[in-house]
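*Asks:* sequence first, then the predicted structure:
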Amino acid sequence: MSVQSAAADVDVDLRQLFASLARNWLRIVVVVLVVTGLAFAFASLATRHYKAETQVEIAPRESVYTRPASNNNDTDKPILDEQGVATQVQIISSNEILKQVAQKLGLEKLPEFDEALDMSPLSRALVLVGLKSDPMEIPTEERVLKKMHEKLNVYGVEKTRIIAIEFSSEDPKLAAAIPDAIAAAYIAGQGAAKLESNNAAADFLAPEIADLQQQVKTAEAKVAAYRSQSDLLMGGNNSVLATQQLSELSSELSKVRANRAAAEATADGVRRALQNGGSLDAVPEVLSSDLIQRLRERQVELRSNIADLSTTLLGNHPRIRALKSQLADLDAQIRSEAQKIMKGLLMQAETAKARENQLVADVNTLKAASAQAGEQQVDLDALQRDATAKRQQLELYLTNYREAASRQDRNYLPVDARIASKASVPSEAYFPKVGPIVGAAFAASLLIMAIVTLLRELFSGRAMRPATGSRFERIDEVAMPHVAQAPDRVAMPAVRAEPAIPQDSVVRQEMGDRLAEAEAELHTATMPYRAEATDRGAMPDAATTEQTVAEPEPVRSTLGEIDIEKAAEKLIASGAARAIFVSPEGDEAAASAILVAREVADAGLRVLLLDLTASGAASRPMLDSGLFPGITNLLASEAQFSDVIHADLYSDCHVIPVGTADPVRAMRAADRLPIIMQSLTTAYDLVVVECGPADAQGIGRLAGDATEVFLSMLEPDDEVTQAAVRLIENGYPDLTLVTPLGHEPPGNPVPGRRTAAA
């Protein structure tokens, strides 16, 4: 039967659940007050611890007037990044600094830092028996450092370059003195490290400077000697003289070539003009001649006179002919002068060509000299660079050495850290805080007790109620049809001292384990088991029941009568987990359930008999006499499984009697009966239920998987027949008749069976 199917039939009664807090208020209050009192006593008697804090700022302390010139441009750069601050945190909490502080303040003489100085008798006893390590085996210095590390907390303040040093101690003055001493030791250590670095730099630079001075002198001497040997004369612009001369001759050669080309071109133009009879006005050199300019003016004047006379005289007139003759002479003179100019240009071109040839020869000579001078210049430049580099290094070393020597002489080495805030002596202990501890203990104990009370109420099942619309909703349909008719019982007397499940048997020990699991399942009210009937024994709904009663359908039955042995063999062969006995004839017929249960138990199976009769007829013969807690106590949450399960005095069978609780109260929790049945079938191989004169609706909650229904019969009268017919018509066609006739009474011991007294 699945757990999920049963969960739909049961709900949590929140009103009943939270009402348990009011019912158990006294217990809750007592526990809360006890826990709160213990917390107050602990907070009041505990050793007071005080905590103080010193803050160290990591920042440059160098003055702008004393800062080296090379660092003047680095003022905007942070002195340390996040990793750098974390490194300083580790340095502050290092053993070296803590050793200095411990020696300075004499912490090894204080019992707070060396437990070996004042060991309690309990600690000495634990050391003697080997349950605690002997502190004397550890060196004193190591013990003190370990204790200081436990009390010390060094951390960097987020998004700042502030390092906080926290220390806790039983002495408030010591709690303030130790972090201040740690900060002072850290700053002193940083100053010592700077002094050591400065001295090391000065010691290194002094011999290096002397060596560099000699190297610079040698390098510069090599430069001068090489320059004199190579005859490298320097001209303007710091260049070799040969190179400078080559540059000048190249410029002059270019000019000569240009002049020669211009003269040749002009002479060629004049020659073509003279040969072709063209005009000489387009030649600049001809036009620039003063003589030609005067001849041109005279020529213009004669042409003007000829034009004036031509208006009055004929062309053959002597005067006109004379003027024309003069004009022709002027043209001849102009051409003659142009030829002279042409010859001059040719002479100029020849002179330029001769100069060009001479310059080309000089340039070629200077090229060879310049190439040789370039090679020599390369060697000279190499020597010059070496000398320059050594001189620059010497100047740098001299500057650094002077700075280091001056700081060493003046003892001026500012540390890049300062104490931003010194620790103040705390006036209030940080531990223990009486108010918060007592308040937390009160709230926690109250909450825990409330949760425990609610869980206990939930697991007991008292806070469970049938789900709306479930088939367990009606209280009058209980599976104990005759419990309500039982008279009010008196208070339960003293229960037997012997246990319900003897511990001298391996089988019974295993039974106890199973019952413990069954108890847990029953208390887990959120996982109930629905007592759904199988196809043979399912209890119909109310509507279905009414319909069945109104219109019964014929059911075929395999009804047969068997004896006790056959009934036991049938249960063993079928592997049934539940056997429900109905006794229409009353208490006398209940003997069948007892005998069958004992018979199956003798076969080696784990068997339990559940007595649901009103008079306890099925459990009295098995328990001899007396009142014992039973099923009503379990339903009323007055007992647990281990309290209501008892051993049969005459067999290995177990029995749950009716019990001593109020039947009316037990009926209110009747919806838990299917859960109880499921738990019992989990712990036992077979659960035999004696219901007395019950009907089909009464046994519906008890039926489940692998259930056999028996009808106990003493005599085959009409009452038995009618009860059998009703059961068959209401869904139990496999009903079996069993008779106890021919067997010994259930209260007599059977030879070979162990009694409970054993």
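*Replies:* Done, it's in. Numbering: from 1, shown residues only.
*Asks:* drop to CA atoms for contacts and neighbour counts, all remaining ones
*Replies:* Will do.
*Asks:* distance check, Ala8 against Asp602.
*Replies:* The gap separating Ala8 from Asp602 is 39 Å, by C-alpha to C-alpha, to the nearest Å.
*Asks:* ok, Pro139 next?
*Replies:* As judged by C-alpha to C-alpha, Pro139 and Asp602 stand 74 Å apart.
*Asks:* comparing these two, which residue is more hemmed in?
*Replies:* Neighbour tally, Pro139 and Asp602, criterion other C-alpha atoms under 10 Å: the higher count belongs to Asp602, 16 against 9.
*Asks:* please enumerate the strands of the stretch 351-500 of the chain.
*Replies:* Secondary structure of the stretch 351-500 of the chain by DSSP state E, counting those that start in this stretch: the strands cover 418-421, 464-466.
*Asks:* do the chain as well
*Replies:* Per DSSP state E, the chain carries strands over the ranges 10-12, 50-57, 152-156, 162-169, 418-421, 464-466, 561-562, 578-582, 607-611, 646-647, 654-656, 686-690, 707-712, 736-738.
*Asks:* which strands and helices sit next to the fourth one?
*Replies:* Put plainly, it is strand 162-169. For strand 162-169, the packing partners by 3 or more C-alpha pairs under 8 Å, 6 or more residues apart in numbering; DSSP states H and E come out as strand 50-57, helix 140-151, strand 152-156, helix 172-230.
*Asks:* can you name every helix or strand that the second one contacts?
*Replies:* Identification of packing neighbours for helix 140-151 by 3+ C-alpha pairs under 8 Å, 6+ apart yields helix 95-105, strand 162-169.
*Asks:* now that helix and strand 50-57, what's the angle there?
*Replies:* Counting by axes from the mean of the first three to the mean of the last three C-alpha atoms, to 10 degrees, helix 140-151 points 90 degrees away from the direction of strand 50-57.
*Asks:* ok, second structure coming up, stack it against the first:
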Amino acid sequence: MHAPMQDRIDADINEIDLARLGRVLLVKKWWVLGPTLAAFLVSFLFVNLVKPRYTSDARLLLENQDSFYARVDNGERVDANGPDAEGVQSQIQLLTSRDLARRAIKKIGLQGDVEFDPLANGVGPVTRLMALVGLVRDPTLMPPEERILEKFSERLSVLSPTKTRVLSIEFTSYNPDLAARGANAVAEAYIEMQQEAKREIARSAAQSLATLISDLRTRVAEAEAKVEKYRAETGLLIGSNNTIVPTQQLGELNNQLSSARAAHADSQAKASLLRDMLRQNRIAEIPDIASNESLRRIFEQIVALRAQLALESRTLLPMHPRIKELDAQLADLERQWRAAAERAAHTLENEARIAAARVENLTRVLNDQKRVAGAAGAEEVKLRDLERAARLLKEQLESETAKYQEAVARERVKATPADARIIQRALAPQVPSFPKKVPIVLFATLAGLILSLGVIVAGELLTGRARVLPPALSAAQPAPAAVAPDRREPIFARQESDAPKDKEPPKKASWRATPVVARRISPARAIEGCVKVLVAPCSETGPRAETAVSLARQLAGQGRALLAAADPGAAMFDALVSPGSERRPCGMGELARGSAGYGDAIHRDKSSTLHVLPGGVADGAGMGDHALLVTALAHAYDYLIFAASADEALRLAPHVDLAFVLGEDEAAEALREDLAEIGVEAHLLDASACGDLAA
């Protein structure tokens, strides 16, 4: 682990001795109680000796007060609720303005009041001296409202509750009645200012509108005169349907032409139908023939003769004179019948020819009228422009006249509605707003207690007497963090059996982690996501490799751990994953060449939950990018233990957190120093401890 990690681990281990702090506070209790009692007495005297102040508040509701009948509907949308958030803040600025304060001061009559008027008790010598040298203005030369204005503004505050259009006007004074009168006076002065502002706006609007209306009347008269003059010059007189005469005549001719065409078509159809019926000898079915009284009598005679002829034919022969007479009479009646039908057909044909002539005549007249109407079209366009201009001026005149009448009405009405109303008038308060005795005494006492406790605790922390180290360090040195830990302290210590030696044979020593392991590896695990440990030199089987295995198996009980042979081709961990097998397991060598993945190169320890990455088969391949390998493994494990030779340890050192050098000779010390120069935290583990741990 690097030097910054060492500092973080030391800061994490050093704890505060709460028991010692409690004893120190008990010893120095009077240093705590004294300031606390003093704060209590001072605050108690303050709240009882200071002159109380009273605060009264009046409330205004901002809303549109225009009545429905007084408002002119000009198409504009009026917000009946009142202003938005920005408008509320603007009204607050108006309530705290100097002009409104002067009105309120005059309304209350604060001139000569001892609380607000500096000249109520006369001008003191200090004030005269400061006015003489020009530091302050001479109060005697100032208007009464100006003298009182500063003190009045300090006692006035205007607030608006969140998401409301309500303004709370608060006024503070030593006199509760004066506090109520001050708040009410400010609210009333605000309403009066708004009413005056509206009347002034109406007065200015009426003056400007009067001039505009006079000008508009002249322009409207001129525009209407131009319209009438142009209509008279061009002859574009208005007819009954509010249209010009040529256009109206054109419409009438078009209607007559349509009627004539309909009549011609009707007559022509009837004549054609009558001719067809005559050819088919269906004269009796012709509507005009059937409805004619004379023809109907002829038809009745024909029917009677036919009946008589049939009766006479029963007794007489066809050549009988009576039969011939009857036949002659019947033929004469049929000729009359057919002649009447022919005359009706000729009549209908004549009507069709007359209708056709009328259609032709109307068509010629309509074409002539079209030319007349077309000639008048351009002149009518110009006439419409003149009429439109006159109409717009007239509408503008009517609109401005309505506004003028409204402005005049608002100017003359004294009770002009303001855009606010008083919803709560101020009353004389019964309880002072300052001082609040119980809260002030309580907070002052607590502040004295907390400050005195903080001073004592801070002193103990700054001197270091309130911090304590773990027992392993406190037994070795009296002051924590005063001496650096011994780099040669063994990591594993022998733990003998508790049984007496003369009663049972000695057992093999079991190994436990010394406090250095807990002080180095466990805090590093709390800080880092994965702790990377290097054990070197460890390039062959034996006690050194077994030391790395023992350390890795202990860490596997605390989290996910991986024991890796950093040297490709090293056989030190083959027996852990494939005992008794002659075939070398896949490992670091294949991973370095890229012939195997992480899932193929990592194996499970047969005796524990430890994962093992053996050396594999090197075939001359060396390690590639150590950073990529260590980063990939750190995402999957909590602890990474690399067993490496001295050369491989120096290449791997920049990527690990802790390094344990096995041995106590000069070569081991030199390796530890080389690792420390690289920046890794390195410790020595003596060889005797390695042998016992392996056993």
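*Replies:* Nice, I can see it. Note that the coordinates shown come from a computational prediction; the quantities given were computed from them, not determined experimentally.
*Asks:* TM-score for this pair?
*Replies:* After superposition, the two chains reach a TM-score of 0.58 (TM-score structural alignment, normalised by the length of the second structure), with 503 aligned residues with a C-alpha RMSD of 5.3 Å.
*Asks:* how near is Arg147 of the second structure to Asn184 of the second structure?
*Replies:* For Arg147 of the second structure, the distance to Asn184 of the second structure equals 21 Å [C-alpha to C-alpha].
*Asks:* quick one: which of the two has more around it?
*Replies:* Each of Arg147 of the second structure and Asn184 has its neighbours counted (other C-alpha under 10 Å); Asn184 has more, 26 against 20.
*Asks:* residues touching the residue lying closest to Asp541 of the first structure once chain neighbours are set aside, list them.
*Replies:* Computed as C-alpha to C-alpha, 6 or more residues apart in numbering, the closest residue to Asp541 of the first structure that is not its neighbour in sequence is Arg471, at 6.2 Å. Applying C-alpha atoms under 8 Å, 6 or more residues apart in numbering to Arg471 of the first structure gives the contacts 9, 541-542.
*Asks:* hmm, back to that, would you turn the strands of the first structure into TSV with mean neighbour count and distance to Glu546 of the first structure?
*Replies:* What follows is the strands of the first structure, written out as TSV (neighbours: other C-alpha atoms under 10 Å; distance: least, C-alpha to C-alpha, whole Å):
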stretch	mean neighbour count	distance to Glu546 of the first structure
strand 10-12	19	24
strand 50-57	23	81
strand 152-156	19	81
strand 162-169	23	82
strand 418-421	16	91
strand 464-466	22	21
strand 561-562	15	30
strand 578-582	26	22
strand 607-611	28	29
strand 646-647	25	40
strand 654-656	28	33
strand 686-690	27	26
strand 707-712	25	22
strand 736-738	22	25
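*Asks:* can you list the ones you listed in CSV and add distance to Glu719 of the first structure?
*Replies:* CSV is the format used below for the strands of the first structure (distance: least, C-alpha to C-alpha, whole Å):
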stretch, distance to Glu719 of the first structure
strand 10-12, 37
strand 50-57, 90
strand 152-156, 91
strand 162-169, 90
strand 418-421, 102
strand 464-466, 34
strand 561-562, 16
strand 578-582, 12
strand 607-611, 22
strand 646-647, 33
strand 654-656, 28
strand 686-690, 18
strand 707-712, 12
strand 736-738, 13
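*Asks:* how far off centre is the host helix or strand of Val535 of the second structure?
*Replies:* Assigned by DSSP states H and E, Val535 of the second structure belongs to strand 531-536. Mean-position distance between strand 531-536 of the second structure and its chain equals 53 Å (C-alpha atoms, centre = their mean, to the nearest Å).
*Asks:* tell me the residues of the first structure aligned with it.
*Replies:* Under TM-score structural alignment, strand 531-536 of the second structure corresponds to no residues of the first structure.
*Asks:* can you check what angle separates that strand from strand 681-685?
*Replies:* Using the same axes, to 10 degrees: strand 531-536 of the second structure against strand 681-685 is 50 degrees.
*Asks:* next SSE after strand 531-536 of the second structure?
*Replies:* Downstream of strand 531-536 of the second structure, the next assigned helix or strand under DSSP H and E is helix 543-556.
*Asks:* what is that following helix packed up against?
*Replies:* strand 561-565, strand 639-643, helix 687-694.
*Asks:* just the buried residues from the contacts of Arg471 of the first structure, in ChimeraX please.
*Replies:* Buried residues among those (16 or more other C-alpha atoms under 10 Å), as a ChimeraX selection:
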select :9
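*Asks:* distance to Gln100 of the first structure for the contacts of Arg471 of the first structure - can I get that in TSV?
*Replies:* As requested, those are exported to TSV (distance: C-alpha to C-alpha, whole Å):
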residue	distance to Gln100 of the first structure
Asp9	76
Asp541	89
Ala542	91
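*Asks:* quick one: which of the contacts of Arg471 of the first structure sit in helices?
*Replies:* Taking DSSP state H as the definition of helices, those contribute Ala542.
*Asks:* and which of the contacts of Arg471 of the first structure is nearest Phe459 of the first structure?
*Replies:* Within the contacts of Arg471 of the first structure, the smallest distance to Phe459 of the first structure is 16.4 Å, found for Asp9 (C-alpha to C-alpha).
*Asks:* that closest one against Arg530, yeah?
*Replies:* Yes: counting by C-alpha atoms under 8 Å, Asp9 of the first structure touches Arg530, with 6.8 Å between them.
*Asks:* stretch 206-226 of the second structure maps to which residues in the first structure?
*Replies:* Mapped onto the first structure using TM-score structural alignment, stretch 206-226 of the second structure spans residues 202-222.
*Asks:* so how far does the matching stretch sit from its counterpart in the second structure?
*Replies:* Stretch 202-222 of the first structure, aligned to the second structure and superposed, deviates on average by 2.7 Å (mean C-alpha distance after the TM-score superposition for the first structure).
*Asks:* quick one: buried residues of that stretch?
*Replies:* For stretch 202-222 of the first structure, by 16+ other C-alpha under 10 Å, it's 202, 205, 209, 212, 215-216, 219-220.
*Asks:* please consider this matter closed, and thank you.
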